[in-house]
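# I would like the atomic coordinates for the input below:
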Amino acid sequence: MDDTNQLEYVGFWLRVWASIIDTVLVLAITTPLLLAIYGRERLAAGITFSGFANFLISYVFPAVAVLLFWSFRQATPGKMAISARIVDARTGGPTSVGQNIIRYLGYFPSTFVFCLGLIWVGLDKRKQGWHDKLAGTVVVRPKRGNVEPVRFEA
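Purely as a prediction, here's the structure:
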C-alpha cells in the first residue's frame, strides 16, 4: 500500500468512541424488536435471556452485521465516523473473512481479566488489542498529526 506514511494507528480513546457509536446503533435496532416481541415487563425481568428470538436479535444479528461491515466496508459505522478502517497488519490490505471471524471471536478473551485485551490498545506501539493480534489486523486512519506513520511488512 503506497499511502502508509499518510496513515496513523487509531488509539484507545478513539476506538472507545467508535464502540459507543456502534453500541448505540445496535441498541436502537435491537431494543424496539425485543420490546415488540417480549414486552416491557418481560424484558425488564430478564426472562428473554433464554428466548430464541432474544438470542437471534441480541447475539446473532449483531455478529453478522459486524462481520458484514468489516468484510465490505473495513469498518463498522462507529469506525467510519472516526475515519478508521481495519486492515491486515502485515500488508495493509483488506482483511480476509477468516481474519474477521478470528477478530470477532478474539473480543471474548480480550474482555476476560478486567478487559486487559482491550486496554492493551492504549499500551501497544501499533495500538493493537489482543483481538487484533490474534487476527493479524490493525486499525488505521488518515494521518492527522505528528505521529509515527503506519508501517507494513510487505
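# hey, let's count contacts and neighbours off CA atoms from now on
Noted.
# And the longest helix anywhere in the chain, what does it pack against?
Across the chain, the longest stretch assigned as helix under DSSP state H is helix 12-45. Judged by 3 or more Cα pairs under 8 Å, 6 or more residues apart in numbering; DSSP states H and E, helix 12-45 is in contact with helix 52-55, helix 77-81.
# Quickly note the distance from Ile82 to Val97.
23 Å (Cα to Cα, to the nearest Å).
# in the longest helix of the chain, what's buried?
12, 15, 18-19, 21-22, 26, 30, 33-34, 38, 43 (16 or more other Cα atoms under 10 Å).
# For Tyr9, the count of nearby residues, please.
Neighbours of Tyr9 under the rule other Cα atoms under 10 Å: 23.
# and it, what does it touch?
Contacts for Tyr9 (Cα atoms under 8 Å, 6 or more residues apart in numbering) come out as 126-127, 138-141, 149-150.
# what's the answer for Gly98, then?
Here Gly98 is in contact with no residue (Cα under 8 Å, 6+ apart).
# which secondary structure element contains it?
helix 97-119 (DSSP states H and E).
# Second chain to compare with the first, below:
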Amino acid sequence: MLYAGFWKRVVANFIDGIVVALLTVIVSVLWSFINRMFLTTMLSTDDYTLFPSEDYLFVSNAFIPLLIYLCTMWLYFALMESSSKKATLGKMMLGIIVVDSNNQKLSFWRASGRYFAKNLSGLTMYIGFLMAAFTEKKQTLHDMIARAYVVNKEVVNFTASAYYQQHQSIQPQQPQPIGKGYSVYSGFWKRSLAFLVDSIIIYPVIVIVSLIIQGVKSQLNDNLVDDSVLMLVSFGRSVIIYAMLWLYYGLLESSSWQGTIGKKAMGIIVVDGANSKLTFLRASGRHWAKVLSILTLCIGYIMAGFTAKKQALHDKAAGVYVVNRMSPNQVDPGYYQQQPQQPQQG
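Just a heads-up that it's a prediction; the model follows:
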C-alpha cells in the first residue's frame, strides 16, 4: 500500500510525543537554570526596585514554559518534515514520510501550515485525525488542508525506481519475495516497536493476575496453611503467567491476523516459507524457541538486525519469517510493467 495506514501513524505520533516531551524537559531545565540565576542575582541586591514583579514571575514560571512547549512541538514537526528525511523520528522508525502531490518534500512553511492545521483536526472532536482510517488516500483533515500525503517510504522509493527504469527501457529489478504476496522482510526496529506495543498490552494484565494470586497466597499464609500449598500456589502463578504469554502469541500468530496486536499495528505478519499462516503448534514452537534467543544473552533477538532475511534465532528455529504486510499486486510481476502509483493532486 502506498499510503500509510492509521495505526502506523498512531504509533509514530506516540513515539514523537515521547521525543517532544524529552526535548521540552531539556529546554525547560535550561530555562529554569537561567531564570533561577537571574532571580538569585536580583534578590541578592539591596535595591528593592530590582526585585522581580508578580508579572515577571507569572511570565517566567508559567507563560515561557508553555511557550517553550508549543514552539518545541511546532519546530520539531515542521523542521523534521521539511528536511531531507521528510519525517519526524517516529515516522522514520516506522518507514513513513510526508510528501506533496509530486512526492517531493514539503517546504518549511507548508509543513508549518500542516502542523497548525492539526488544531482544526482536534476541534472536530478528533474526527479530523480519525479520517486517516477511512479516507481513500489515508489523509487526515490537516493533510487535506496542507495538500500533503503520508506514505510508506519503501513503496515510494520502489515505484520511483521502477518508473525510472521503465522509461530507460530497463527491466526493473524485482524484490526477492519469499512467496506470492509479500516482498520485504520486517526490520529490527519495527519488530522492537511491535514487541513494545505487545508488552504494554499483555504485561499490565499479567501484573493484575499476579497481584490477585499473591493476595490469595497471603490469605492462605494468614490462615497458617501448609508450606507445600503455598509453594503450589507460587508454582501455579508462574504456570499461569507463562501460559498467558504463550496463548497470546500462539493464538494470535496462528490466527487470520498472522500476528499479535503489536505486529498488526506495525503492519507486519508471521508466515512460513510458503507465506501461509502458521499452525497453532508451529506458532507455539516459535514462542518457546524464544528461550534460545534469551539464553544467548539476547543475541538471538539481535540477529534480526543483521541476518539476510531479518530472522531472529527463534525464527530460524521455527522456520518462519516476519514480513511487512503488502498487497498481492506489489509482488505480481505484471505490476512492475505498470506506471507506479503516485499521490494525486487533491
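# ok so, going back, okay, the helices and strands packed on helix 12-45 of the first structure, which one's buried deepest?
helix 77-81 (a mean of 19; mean count of other Cα atoms under 10 Å).
# what's the matching range in the second structure for it?
Using TM-score structural alignment, helix 77-81 of the first structure corresponds to residues 89-93 of the second structure.
# how far apart are that stretch and its match in the first structure?
Its aligned residues in the first structure lie a mean 0.3 Å from stretch 89-93 of the second structure after superposition (mean Cα distance after the TM-score superposition for the first structure).
# what angle separates the longest helix of the first structure from helix 97-119?
90 degrees (axes from the mean of the first three to the mean of the last three Cα atoms, to 10 degrees).
# if we can go back for a sec, would you mark the buried spots in the helix or strand just after the helix holding Gly98 of the first structure?
Per DSSP H and E, the first helix or strand lying C-terminal to helix 97-119 of the first structure is helix 130-135. Using 16+ other Cα under 10 Å as the test for burial, helix 130-135 of the first structure gives 130-135.
# I'd like to know which elements the helix or strand just after helix 130-135 of the first structure is packed against.
The helix or strand immediately downstream of helix 130-135 of the first structure is strand 137-142, counting by DSSP H and E. Helices and strands touching strand 137-142 of the first structure, as assessed by 3+ Cα pairs under 8 Å, 6+ apart, comprise strand 7-9, strand 85-88.
# any chance of these in a markdown table, plus distance to Pro77 of the first structure?
Shown next, in a markdown table, are those (distance: least, Cα to Cα, whole Å):
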| stretch | distance to Pro77 of the first structure |
| --- | --- |
| strand 7-9 | 18 |
| strand 85-88 | 10 |
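# right, so of those, which gets closest to Tyr59 of the first structure?
Closest approach to Tyr59 of the first structure among these is made by strand 85-88 (21.7 Å; Cα to Cα).
# which residues are in contact with that closest one?
70, 73-75, 79, 93-95, 136-141.
# Go again with 7 Å.
For strand 85-88 of the first structure, the surrounding residues in contact (Cα atoms under 7 Å, 6 or more residues apart in numbering) are 74-75, 79, 93-95, 136-141.
# ok, of those residues, which come out buried?
74-75, 79, 94-95, 136-141.
# wait, Leu141 of the second structure sits on Gly128?
Yes - here Leu141 of the second structure reaches Gly128: they are 4.7 Å apart, a contact under Cα atoms under 7 Å.
# so what sits against both of those two?
Ser121.
# Which residue of the first structure lies farthest from its centroid?
Glu41 (31.4 Å; Cα atoms, centre = their mean).
# Thank you, goodbye.
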